[in-house]
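Chemist: Okay, predicted coordinates and the sequence, questions at the end:
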Amino acid sequence: MFRKNNTLINNQGGAIIVEFAFVTFIIVLFIKLLIAIAEYQSISGKLDRLSYSAAGIIRERGRLYPHDPELNQQQVDQLRDLVQRALLNSGVPADNLRMRVETLHFNPIEPPGSRQQQIDEHKSLSFSTGDCSPVQPLRGLVALSPLSQSERWVPLYQVTICLPPPQRYRDLISVSPLPTLKSSAITIGR
């Protein structure tokens, strides 16, 4: 009887199967984590490219809307639809896409030769499609506006695109609430 128990203790054939199952589970979990992080970074990169492209469209909108010099909510909605289609074409679900467009214009320099920037409150606008706020508001970035050769401060435009994190990432990472994917691009006007 003693000899039979001793062979059960020394028989390690079952332990290899248990270790294999455990190691396989850990490897699969690690691969899922890597895929979720790669998807998160991929979507973040797409948002960066799209926000930069949208900022360029806002800057060049004088050619798109020659009879409408002021930016309005309808144009921002059209831009959001364009960004949403671009995301859908790349395979990213864009159901909850939100966007904010900010413009910052300056009053003419008074007196001539002065280097003080005065924001034009009537032309400086902010349009939004959903709850999306930039990391830093455009009014905090006034110093980025260069002085043109015609002695005027060049307008600034900022486009911020927000999207909830991908579903795989939400399923795998149980931190609540998960930060929204956010990308901002700033450009100067003409």
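Modeler: Looks like it came in fine. Numbers count the residues shown, from 1 in each chain.

Chemist: Please count neighbours and contacts with C-alpha atoms only from this point.
Modeler: OK.

Chemist: hey, which helix is longest across the chain?
Modeler: helix 13-59 (DSSP state H).

Chemist: Neighbours of S51, how many?
Modeler: 25 (other CA atoms under 10 Å).

Chemist: my bad, should have said A21
Modeler: 12.

Chemist: swap in F2?
Modeler: A count of nearby residues for F2, using other CA under 10 Å, gives 6.

Chemist: Please report the distance of it from N11.
Modeler: 15 Å (CA to CA, to the nearest Å).

Chemist: go on, L82?
Modeler: Taken as CA to CA, the span from L82 to N11 is 66 Å.

Chemist: more neighbours, the two?
Modeler: The neighbour count for L82 versus N11, taken as other CA under 10 Å, is higher for L82 (14 against 10).

Chemist: What separation do you get for the more buried one and M99?
Modeler: 12 Å.

Chemist: Equivalent analysis for L8, please.
Modeler: In this view, L8 and M99 are 66 Å apart by CA to CA.

Chemist: Which one's more surrounded, these two?
Modeler: More crowded of L8 and M99, by other CA under 10 Å: M99, with 27 against 9.

Chemist: The more buried one touches D81, doesn't it?
Modeler: No. M99 is beyond contact range of D81, at 10.3 Å (criterion: CA atoms under 8 Å).

Chemist: Structure two is appended below for comparative analysis:
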Amino acid sequence: MKESGLVKFKHFWKNKKGAVTIEFLFMSMFLIVLFAFLFDLVMLRSTLGKLDNASYTLVSILRERTQLYDRVAQINIDDHKQFEKLAKKLIYGDQNSNKRIDVVLEYWAQDGSGRRIPNIIGDCKPYKKLSDLSYLSPRSELNNERKIPLYQITLCVETQGLFETILLDKSERSTGLIRSSSMSVSR
């Protein structure tokens, strides 16, 4: 019985009629993996582009606090709720969407009155804390001693990318989430 199996294998090996089928099978598997990779790349980059646009838009609103919020520079919990609704509207098209989006607001001032909301951060963490970026704050034109306050907003959404670890670097991901942070100088 073993010889008949060995004979069939030798006959299969010498007979080239099945070679095209085997090559087709391997090329089909390769193309399926390639298309899955490209689909994942397009979906991740599209989502990351939406996050970048939304975070830049939201930090631009945040920096205008002196104009929009009666000259109150500090951020609070109510601001966080408003920005979460705005982020959902910008990314999902509906501010009451059930899809998860994490928003982290940060404020830094030279006098140490900086703040991060929410204080306890889950999986969505800024790539760099705003206090570590304080050297980017320019000096005031009126008083060269004072540094201008900074704002940073970080947005995170969940993804199910197969090739996420290959396609994204550390600054763009945070434990299963895609992240985008934008920083701006206060007005």
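Modeler: Right, received. Where do you want to start? Please read these numbers as outputs of a predicted model, since none were measured by experiment.

Chemist: where does the TM-score land?
Modeler: With the length set by TM-score structural alignment, normalised by the length of structure 2, the two chains reach a TM-score of 0.75; 166 aligned residues with a CA RMSD of 3.0 Å.

Chemist: what ranges do the strands span in structure 2?
Modeler: For structure 2, applying DSSP state E gives strands covering 102-108, 115-117, 150-158, 173-174, 177-185.

Chemist: The ones you listed into JSON lines, with extra columns for distance to K128 of structure 2?
Modeler: Shown next, in JSON lines, are these (distance: least, CA to CA, whole Å):
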{"stretch": "strand 102-108", "distance to K128 of structure 2": "11"}
{"stretch": "strand 115-117", "distance to K128 of structure 2": "13"}
{"stretch": "strand 150-158", "distance to K128 of structure 2": "10"}
{"stretch": "strand 173-174", "distance to K128 of structure 2": "12"}
{"stretch": "strand 177-185", "distance to K128 of structure 2": "9"}
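
Chemist: Between those, which one is closest to S140 of structure 2.
Modeler: strand 177-185 (11.0 Å; CA to CA).

Chemist: corresponding residues in structure 1 for that closest one?
Modeler: Strand 177-185 of structure 2 lines up with residues 180-188 of structure 1 when matched by TM-score structural alignment.

Chemist: try stretch 50-59 of structure 2
Modeler: Counting by TM-score structural alignment, stretch 50-59 of structure 2 corresponds to 46-55 in structure 1.

Chemist: which residues touch N76 of structure 2?
Modeler: By CA atoms under 8 Å, 6 or more residues apart in numbering, the contact list for N76 of structure 2 reads I117.

Chemist: Would you mind finding the match for it in structure 1?
Modeler: Checking TM-score structural alignment: N76 of structure 2 goes with N72.

Chemist: for the aligned residue in structure 1 for M27 of structure 2, what are its contacts?
Modeler: M27 of structure 2 maps onto V23 of structure 1 when the alignment is built from TM-score structural alignment. By CA under 8 Å, 6+ apart, no residues touch V23 of structure 1.

Chemist: try it again with 10 Å
Modeler: 17, 29 (CA atoms under 10 Å, 6 or more residues apart in numbering).

Chemist: Look up how far S53 of structure 1 lies from it.
Modeler: Taking CA to CA, one finds V23 of structure 1 at 45 Å from S53 of structure 1.

Chemist: same deal with N96 of structure 1?
Modeler: Distance from N96 of structure 1 to S53 of structure 1, by CA to CA: 20 Å.

Chemist: Of these two, which one has the most company?
Modeler: Set N96 of structure 1 next to S53 and count neighbours by other CA under 10 Å: S53 wins out with 15 against 11.

Chemist: Please tell me I have it right and the more buried one contacts Q158.
Modeler: No. With contact defined as CA atoms under 10 Å, S53 of structure 1 does not reach Q158; the gap is 11.2 Å.

Chemist: what sits in contact with each of these two?
Modeler: 59, 185.

Chemist: sorry, back to before: sort out which residues of the match of stretch 50-59 of structure 2 are buried, please.
Modeler: Using 16 or more other CA atoms under 10 Å as the test for burial, stretch 46-55 of structure 1 gives 46-48, 50-52, 54-55.

Chemist: mean shift between it and structure 2?
Modeler: Superposed on structure 2, stretch 46-55 of structure 1 shows a mean distance of 1.2 Å to its aligned residues (mean CA distance after the TM-score superposition for structure 1).

Chemist: Centre of the chain to that stretch, how far?
Modeler: Distance of stretch 46-55 of structure 1 from the chain centroid (CA atoms, centre = their mean, to the nearest Å) equals 8 Å.

Chemist: what do you get for stretch 78-86 of structure 2?
Modeler: 18 Å.

Chemist: mean per-residue distance, that stretch to structure 1?
Modeler: Looks like 1.1 Å for stretch 78-86 of structure 2 (mean CA distance after the TM-score superposition for structure 1).
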